[in-house]
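Student: One predicted model, sequence on top.
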Amino acid sequence: MFLRVLCALFALIGLVACSPEYNWREVAISGAAVSAIFPDKPKVDEKRFIFEGETLVLSMTGTTVKSAIFAIGHAPLGARLQENAVARQALYRQVVSSFYSNFNQATPNPLPAPGELFVVTGKGPNGDMQLSAKVWITSDYLLEGIVVAPQALFPEEHATEFFAGVGF
């Protein structure tokens, strides 16, 4: 009897040890021809913001694993922005600059190119934080991918996997 209990205990410990903290899954981003992989089941939230008189709806699909947030933001562009490349570039600049200003950092000149990974560090409410991000702008939508976590716990390997899994 003791041997059976001991074997069951070791089997249970083995299962717990093998349960993944990062349970990757591919998710289609609602309303876009975009897919991404997330390390856990994501939730969707919406945020509205105004850019040059046009209201944009940013759908944020994201999840948190341990202390890291993994998210994809998607905002369809209205007809005026779709037809105006200069306005789309201004939107791109504003979005990228906002990541730097959120961490009280100066926006670099030149900006990272669309789709180029950039890293911003700074103070958060609980200490030093790190944000890794990519921002894309097409004629149809704005897309942003972010991973943010305490700097000392930033999951570099998982962030790399997350960004590699964004497809459109």
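Tutor: Cool, got the structure. Numbering: from 1, shown residues only.
Student: Please make it C-alpha for all contacts and neighbour counts, starting now.
Tutor: OK.
Student: Tell me where the chain has helices.
Tutor: 2-18, 79-82, 85-102, 156-164 (DSSP state H).
Student: Tell me which other helices or strands the last one touches.
Tutor: Contact here means 3 or more Cα pairs under 8 Å, 6 or more residues apart in numbering; DSSP states H and E; on that basis helix 156-164 packs against strand 34-38.
Student: how far out from the middle of the chain is the strand it packs on?
Tutor: 10 Å (Cα atoms, centre = their mean, to the nearest Å).
Student: again with stretch 19-26
Tutor: Put simply, stretch 19-26 sits 16 Å off its chain's centre (Cα atoms, centre = their mean).
Student: Use this one as the comparison:
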Amino acid sequence: MSLISAGRAPGRRQLTAAIVLIALLALFACSPTFNWRELRPQGTPLLALMPCKPERVTRTVPLMGTGTEMHLHSCDTGGLSFAVAWAELGDATRVEAALGEWSRASLASLRLAPEVADSPEAHWAFRLPGAPKARGLMAQGTGPQGQAVQMRAAYFARGSQVFQAAVYGSSLPSEVTTTFFEALKLP
């Protein structure tokens, strides 16, 4: 005995509901929170992956006692903020000091003392082939609205160009940060 002959066939409403449910599931499947895409910042050899469409901003910032043009690509998704930034120093001998100053400025933005940058607990193993000077920094501080914010950042250089790649959020899922940092390439 089939369901139809027993009078248990799905009605029009159930069929319509099932079709709508399938369509909604398909719609959500096509719009993931982390939609990874390639980023190649113009003027650099860097290749990165961003989980959302980044906005691009260029500003002059104080770095090494002078105004330095900083290029930033950033976006927000899934409650996280992602950033890839770079600057041309024009002098490779200034790279080490610039990377240190940049990491201390990042900590200051989280209302943390600059000395945190020297703490072994604040470092994570970051290596990038093609970047002889590279360091990883992680910290938990306070955001502009007083909320707890975690940061994981990488600072690196090639020649006289210095870079930062960073993720900020109330918590940092390891699968997301791993994808972001492992995708960085300096071919």
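Tutor: Yep, that arrived. Small disclaimer: the values here were computed from a predicted structure and weren't measured.
Student: sorry, back to before: now render the helices of the first structure as TSV, adding distance to residue 24 of the first structure and mean neighbour count.
Tutor: Formatted as TSV, those follow (distance: least, Cα to Cα, whole Å; neighbours: other Cα atoms under 10 Å):
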stretch	distance to residue 24 of the first structure	mean neighbour count
helix 2-18	14	11
helix 79-82	33	14
helix 85-102	26	16
helix 156-164	9	15
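Student: What's the match for residue 23 of the first structure in the second structure?
Tutor: If you follow residue 23 of the first structure across to the second structure using TM-score structural alignment, you land on residue 35.
Student: For residue 178 of the second structure, see how far away the nearest residue to that match once chain neighbours are set aside is.
Tutor: Using Cα to Cα, 6 or more residues apart in numbering and skipping residues adjacent in sequence, the residue nearest residue 35 of the second structure is residue 51, 4.9 Å away. With distances taken as Cα to Cα, to the nearest Å, residue 51 of the second structure is found 12 Å from residue 178 of the second structure.
Student: same deal with residue 62 of the second structure?
Tutor: 30 Å.
Student: can I get the helices of the first structure in a markdown table with distance to residue 127 of the first structure?
Tutor: As requested, the helices of the first structure are exported to a markdown table (distance: least, Cα to Cα, whole Å):
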| stretch | distance to residue 127 of the first structure |
| --- | --- |
| helix 2-18 | 30 |
| helix 79-82 | 38 |
| helix 85-102 | 14 |
| helix 156-164 | 18 |
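Student: ok, the residue nearest to residue 91 of the second structure when sequence neighbours are not counted - how many residues close by?
Tutor: Excluding its sequence neighbours, the residue lying closest to residue 91 of the second structure (Cα to Cα, 6+ apart) is residue 160, at 5.3 Å. Residue 160 of the second structure sits with 14 neighbouring residues when counted by other Cα atoms under 10 Å.
Student: Let me see the contact set for residue 160 of the second structure.
Tutor: Residues near residue 160 of the second structure by Cα atoms under 8 Å, 6 or more residues apart in numbering: 88-95.
Student: Now which residue in the first structure aligns to it?
Tutor: Match for residue 160 of the second structure (TM-score structural alignment): residue 140.
Student: farthest-separated two in the contacts of residue 160 of the second structure?
Tutor: 88 and 93 (12.2 Å; Cα to Cα).
Student: what does residue 73 of the second structure align to in the first structure?
Tutor: Residue 73 of the second structure maps onto residue 61 in the first structure, with residues paired by TM-score structural alignment.
Student: And residue 134 of the second structure, by the same measure?
Tutor: Per TM-score structural alignment, residue 134 of the second structure is aligned with residue 115.
Student: Now do its match against residue 20 of the first structure, distance only.
Tutor: From residue 115 of the first structure to residue 20 of the first structure the distance is 29 Å (Cα to Cα).
Student: higher neighbour count, these two?
Tutor: Shown here are residue 115 of the first structure and residue 20; by other Cα under 10 Å, residue 115 has more neighbours (15 against 11).
Student: so that one touches residue 134, yeah?
Tutor: Yes. Between residue 115 of the first structure and residue 134 there is a contact under Cα atoms under 8 Å: 5.2 Å.
Student: How much space separates residue 159 of the second structure from residue 64 of the second structure?
Tutor: From residue 159 of the second structure to residue 64 of the second structure the distance is 16 Å (Cα to Cα).
Student: about what we covered before: now for the match of residue 23 of the first structure, how many residues are close by?
Tutor: Number of residues near residue 35 of the second structure (other Cα under 10 Å) recorded here: 13.
Student: Next, work out how far apart it and residue 112 of the second structure are.
Tutor: Distance of residue 35 of the second structure to residue 112 of the second structure, computed by Cα to Cα: 32 Å.
Student: ditto for residue 135 of the second structure
Tutor: With distances taken as Cα to Cα, residue 135 of the second structure is found 18 Å from residue 112 of the second structure.
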